[in-house]
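1. quick one, structure for this:
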Amino acid sequence: MRRRFPKLFAALSSAFILSNLSVGTAHAIELVPTVEDAILHNPEFREQVKAHQGVQADLRGAEGGWLPKIDLGAGIGQEKITTKTADTDLTRKEAAVTVSQNLFEGFATQSEITRQQARLDSAGYSAQAKANEIALSMVEAYVNLLKEQELLRLAQQSHETHQRILDQIIQRNQAGVGNSVEVDQAKARLSLASSNLIAERNNYRDTLARFERVLGRMPDSDLVKPTFSYKFPEKLEDAVNTALIEHPAMRSANADIATVRYQYDVAESAFYPRVDVDVKQTWDENINGIEGKSENFQAMLRVSYNLFNGGKDDANLDKVAASVHQAAEVRNTTRRQIIENMHYAWNAEKYIRDQLEFMQKHKDLTLATLQGYRKQFSLGRRSLLDLLNTEDEYISAQRALVSSQHDHLIAEYRILNGMGLLLNALNIKVDYALAENDYKEE
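-> All right, here's what the predicted structure looks like:
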């Protein structure tokens, strides 16, 4: 049956590929819910959220430095004491409760809390940066799938057009109007159109696989083409300035600098004295060979000050100082990357937009030429080669226009991502890893 109806099977195969997104639910898929779904279920983003939660625990631990420490101790055992005058062998029992409150340790507690807060903010900004990255990947996969659907439709249309032309040429040849060379020529173009259709099916499948990788599942319905209405700054410099302020990757780098600066303050605390209040109550029995119970209460203000630690504290301070400069260089690298990405996205959007006007004119004029050639060919005033070349040129013009339209849409979203505003523009809230402070002055 396949051999008897090759055209039917080819048409059914293409129809299945073009319509497989309609299988399942009757509801169309829109961009914003798809992007939000991709972010929430992406393992890389979830990893960033868990990292943020881990730093939250570190912050709670640092805040515990403000609170007193309570220790309970108890013991029982045999104590044997031998002296010149007597020997004792008693069961020793002891119990104690100690409450310690640090009053001063060189501002270490305050600095550590501030450091952990900066780490927490950095983790929050990193999660937001990852969310922006995933959002852009999903947007690209979504728009590219729309593009490949349209290109596949055009490839199928081209195949059908060349098949129709071949049928006409065969009929003309059988009627004694044409010749066998025209039949071979039409068959050759049909073979090329068939090859292009197969290649386009492969491109579509690859794009579908990319979509599945980003979203985590295949689309189960038709995709709705998004409309872009965000107004960009008038100048590239304004967009770059916005990116350097708003982009979460830049904010995370600034928070990292603040983190190591506060870590330097923590390291400096080793050069200060430590002041603690210790309150201790003991309940003992048979202690030091003295039979009987005894109780002891102490309330002590203790001061300790390390005078020499083998140079370890100085070395640690130098290490942290180097880390501050290292974090600053990482921030500088991030800054350059953000500027570079903004230039790429801005230039792509501008030049593709300029091209679209000419591509649309090329398509319209080619269509007008094609329509004229079709009439002239039916009257015998145009050769088959002229008609086939114009058909191919029109298909190429359509493909170029479709590709550029979708590439321009992606470039617009890339600008939003470059400025760090993609999630805001899509009205997607990532409230799982928030940052409290901005460290742009670091």
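
2. for the rest of this, base every contact and every neighbour count on C-alpha atoms.
-> Noted.

3. need the strands for the stretch 201-350 of the chain, in chain order.
-> Under the criterion DSSP state E, counting those that start in this stretch, strands of the stretch 201-350 of the chain are mapped to 274-287, 290-304.

4. ok, residues contacting the shortest one?
-> Strand 274-287 is touched from outside by 90-106, 291-305, with contacts defined as Cα atoms under 8 Å, 6 or more residues apart in numbering.

5. tell me which residues of that strand are tucked away?
-> For strand 274-287, the neighbour count (16 or more other Cα atoms under 10 Å) marks Arg274, Val275, Asp276, Val277, Asp278, Val279, Lys280, Thr282, Asp284, Glu285, Asn286, Ile287 as buried.

6. got a ChimeraX select line for the buried ones in the contacts of strand 274-287?
-> Buried members of the contacts of strand 274-287, defined by 16+ other Cα under 10 Å, are picked up in ChimeraX with:
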select :90,92,93,94,96,98,100,101,102,103,104,105,106
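
7. tabulate the strands of the stretch 201-350 of the chain in TSV, adding columns for distance to Gly310.
-> TSV is the format used below for the strands of the stretch 201-350 of the chain (distance: least, Cα to Cα, whole Å):
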stretch	distance to Gly310
strand 274-287	19
strand 290-304	17
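
8. Gln360 is nearest to which of those?
-> strand 274-287 (76.6 Å; Cα to Cα).

9. quick one: that closest one to strand 290-304, angle?
-> Comparing the axes of strand 274-287 and strand 290-304 via axes from the mean of the first three to the mean of the last three Cα atoms, to 10 degrees yields an angle of 170 degrees.

10. just the angle between the strand ranked longest in the chain and strand 290-304, please?
-> As assigned by DSSP state E, the longest strand anywhere in the chain is strand 87-104. Interaxial angle of strand 87-104 relative to strand 290-304 (the same axes, to 10 degrees): 20 degrees.

11. other SSEs contacting whichever helix or strand comes after strand 87-104?
-> Using DSSP states H and E, the helix or strand that follows strand 87-104 in sequence is helix 108-174. If contacts are counted by 3 or more Cα pairs under 8 Å, 6 or more residues apart in numbering; DSSP states H and E, helix 108-174 sits against helix 6-19, helix 31-40, helix 43-63, helix 180-215, helix 248-268, helix 384-419, helix 422-425.

12. want to put them side by side, so please do this one too:
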Amino acid sequence: MYWIKLSKIYFHGFVAAMGVIAVQGCVLSTDLPDYKATLPKMADSWSSQLEYEVERSSIVSVSQTWFTPDFHQRISGFIVEGIKNNPELKSARARLEQQIAQYEVSESAFFPKIDLSGDGSRTKSSSKGPDGERIKSYENSFKAEARISWEIDVWGRLESESQASYSSLLQRQRDVEFAQLSVATRIVLQWIELIALEKQLDIARQEKSNLTEIVERTQDRYQQGVGSILDLRLVETDLANADSTLTSKVNEHSQAVRKLELILGRYPSGKIQSAKEFPKIVTDFSAGIPSDLLVNRPDLLIAEQKVIAAHHNLNAAKANRLPRLSLTQSTSYQNRKLSDLFDPYSLVTSIAGNIIQPLYDGGQRRAVVAQNKAIEDETIAEYVNTALKAFDEVENYLGNEIHLKKQEEELSRAALMAEQGQNLSRQKYYSGLIPILDLLQAQQRFFVSKSRLINIQKQRLLSRVNLYLALGGHNTPLQKIMQTDPEFSEDNRNL
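-> Now for the predicted structure:
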């Protein structure tokens, strides 16, 4: 009777304890924080694009055009090569493989752990016999045991840790996508830079050629007694400066070629031949709406997964304060003879349940929860900051589309007028109507105008490519090149 009452007391105590535990378990929240609600109110369209003064029929979507088709054909091979061979991208893929393995580690916690062990021993002992002699004896012992242990995920701690690991895996996948887009963008940007340097080289060569001709004419005039030694020295000085500029441009071009080869994963031998002309921007386009960035930009998707991972880590930290329930089952055979080890009469089986409730740890677990809550708040703030920077980038590059186009038109007119002025000044100088300084100033004005025009054309092209990157590369020519190439598509699927 006493044991029955005692059993009832233990049973009711166990039920009460489990009730308290269940109440504690209610503090875990499975709902993600509404991190997007912290974003400022987004406009229905990009403010910079509203300033476009083009007909509606001339605006196409971002995916329909980039530059001229011949440029796409030439650059696509470089993009595929770079994405396959770029060492930074290979590192990103390796980090993804590491995270895949880490996720598999976290998933293994849901399954029972099975261990097998074996043990054998031989004990020597001695005793004194009836006649006082020493008697030796030996005793053998053999044991084989199988142990199964399994933690029951009552409060979702293991599930939260697994979800956090999965979010980290998605971050790595987005890292690879962003690295691919970044490599492709860098290749295009560097190719445009090479074309600009090639055109600047042509200007430097033309300037040297013109000055060489002027030096010869000035020498003739000096020998004929028409010109002065001062005129000759002035033009010779400009020719020496032109030689120095040309040497500098050649070096810049070689360095730019090697930089492109490094992006492609090649040895920097400086053997790539660049194009001579810039690609043409075909038309204006629609960049979509600001909210599209939230699902298109890899860095925003990465920031989003960081928030999700932080939330699951917070839940795991909360669950770590609650009891852990585990089951253990052990089956063993033990016998003095190895041949009789697996005799059914040697079998020993046990099963046990284990529950551990943390009572006092000096506030360690509570501090870990507070730490993870602060990390969650930090990731939400970082998400908002990343989104604001993304909006700012797109607005700036869209603004560049307007202002750089206008600057290009203005500088084109300036370069045309400067060329006409230079030609007229040369004719008048050779006719003896103007001094040498007027000719040199006109020529310098012409080459400066041409150089500025090339720079603004380059900036406009670079801005267009950076705009595609700022938009996340989603459904853009960069992405189409990577998806349509059969070798790259196969390589990308293997990720």
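
13. thinking again about what came up before, ok, which of the helices and strands packed on helix 108-174 of structure 1 comes nearest Val330 of structure 1?
-> helix 248-268 (7.0 Å).

14. what about the closest one, how far off from structure 2?
-> Between helix 248-268 of structure 1 and the aligned residues of structure 2, the post-superposition mean distance stands at 1.3 Å (mean Cα distance after the TM-score superposition for structure 1).

15. what range in structure 2 matches that helix?
-> Aligned using TM-score structural alignment, helix 248-268 of structure 1 spans residues 298-318 in structure 2.

16. now swap in stretch 161-171 of structure 1 and tell me
-> If you align by TM-score structural alignment, stretch 161-171 of structure 1 falls on residues 210-220 of structure 2.

17. starting at the chain centroid, how far to the matching stretch?
-> Its chain's C-alpha centre and that of stretch 210-220 of structure 2 lie 55 Å apart, by Cα atoms, centre = their mean, to the nearest Å.

18. need the contact partners of it.
-> Identification of contacts with stretch 210-220 of structure 2 by Cα under 8 Å, 6+ apart yields Gly227, Asp231, Leu232, Val235, Glu236, Asp238, Leu239, Tyr430.

19. take these and lay them out in CSV including distance to Arg172 of structure 2 and neighbour count.
-> Converted to CSV, the contacts of stretch 210-220 of structure 2 look like this (distance: Cα to Cα, whole Å; neighbours: other Cα atoms under 10 Å):
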residue, distance to Arg172 of structure 2, neighbour count
Gly227, 72, 18
Asp231, 66, 17
Leu232, 66, 20
Val235, 61, 22
Glu236, 60, 19
Asp238, 56, 18
Leu239, 55, 21
Tyr430, 68, 16
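
20. on that earlier part again, highest mean neighbour count out of the helices and strands packed on helix 108-174 of structure 1?
-> Mean neighbour count (mean count of other Cα atoms under 10 Å) peaks for helix 248-268 among these, with a mean of 25.

21. give the aligned equivalent of Tyr204 of structure 1 in structure 2.
-> By TM-score structural alignment, Tyr204 of structure 1 lines up with His253.

22. which residues touch that match?
-> Leu194, Leu197, Glu198.

23. with those in mind, which one is nearest to Asn475 of structure 2?
-> Leu194 (26.4 Å).

24. trace that closest one over to structure 1, please.
-> Matched to structure 1 by TM-score structural alignment, Leu194 of structure 2 sits across from Leu145.

25. please apply the same query to Gly118 of structure 2.
-> Match for Gly118 of structure 2 (TM-score structural alignment): Ala74.

26. distance of Val465 of structure 2 from Ile75 of structure 2?
-> Computed with Cα to Cα, to the nearest Å, the distance linking Val465 of structure 2 and Ile75 of structure 2 is 13 Å.

27. list residues touching both of these two?
-> Any residue near both Val465 of structure 2 and Ile75 by Cα under 8 Å, 6+ apart counts here, and that gives Val188.

28. I'd say Glu419 of structure 2 and Phe446 touch.
-> Yes: judged on Cα atoms under 8 Å, Glu419 of structure 2 makes contact with Phe446 at a distance of 5.5 Å.

29. distance to Ser221 of structure 1 for the helices and strands packed on helix 108-174 of structure 1 - can I get that in CSV?
-> Supplementary listing: these in CSV, determined by distance: least, Cα to Cα, whole Å:
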stretch, distance to Ser221 of structure 1
helix 6-19, 9
helix 31-40, 12
helix 43-63, 24
helix 180-215, 13
helix 248-268, 33
helix 384-419, 20
helix 422-425, 24
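
30. of all those helices, which one is nearest Tyr432 of structure 1?
-> By Cα to Cα (comparing all of these), the closest turns out to be helix 43-63, at 6.5 Å.

31. the closest one maps to which residues in structure 2?
-> By TM-score structural alignment, helix 43-63 of structure 1 lines up with residues 87-107 in structure 2.

32. so what's Asp243 of structure 2 up against?
-> So Asp243 of structure 2 contacts Lys208 (Cα under 8 Å, 6+ apart).

33. identify the residue nearest Glu212 of structure 1 in space, chain neighbours excluded?
-> Closest residue to Glu212 of structure 1 apart from its sequence neighbours, by Cα to Cα, 6 or more residues apart in numbering: Met218 at 4.9 Å.

34. okay, now that neighbour: neighbour count?
-> Neighbour count for Met218 of structure 1, taken as other Cα atoms under 10 Å: 14.

35. look up how far Gln185 of structure 1 lies from it.
-> In terms of Cα to Cα, Met218 of structure 1 sits 41 Å off from Gln185 of structure 1.

36. now Ser404 of structure 1
-> 31 Å.

37. then Ala322 of structure 1?
-> 73 Å.

38. got it, and Pro33 of structure 1?
-> Going from Pro33 of structure 1 to Gln185 of structure 1 by Cα to Cα gives 49 Å.

39. ok, Arg164 of structure 1 next?
-> On the measure of Cα to Cα, Arg164 of structure 1 and Gln185 of structure 1 end up 14 Å apart.

40. now do Glu295 of structure 1
-> 112 Å.

41. ditto for Gly75 of structure 1
-> Using Cα to Cα, one obtains 102 Å as the distance from Gly75 of structure 1 to Gln185 of structure 1.

42. Phe107 of structure 1 too?
-> 87 Å.

43. so which residues make contact with the helix or strand Phe488 of structure 2 falls within?
-> If you go by DSSP H and E, Phe488 of structure 2 is part of helix 486-493. If you take Cα under 8 Å, 6+ apart as the criterion, helix 486-493 of structure 2 is touched by Val80, Ile83, Lys84, Met482, Gln483.

44. hmm, try it at 10 Å
-> The contact list for helix 486-493 of structure 2 (Cα atoms under 10 Å, 6 or more residues apart in numbering) reads Ile79, Val80, Glu81, Ile83, Lys84, Val176, Glu177, Gln180, Ile481, Met482, Gln483, Asn494.
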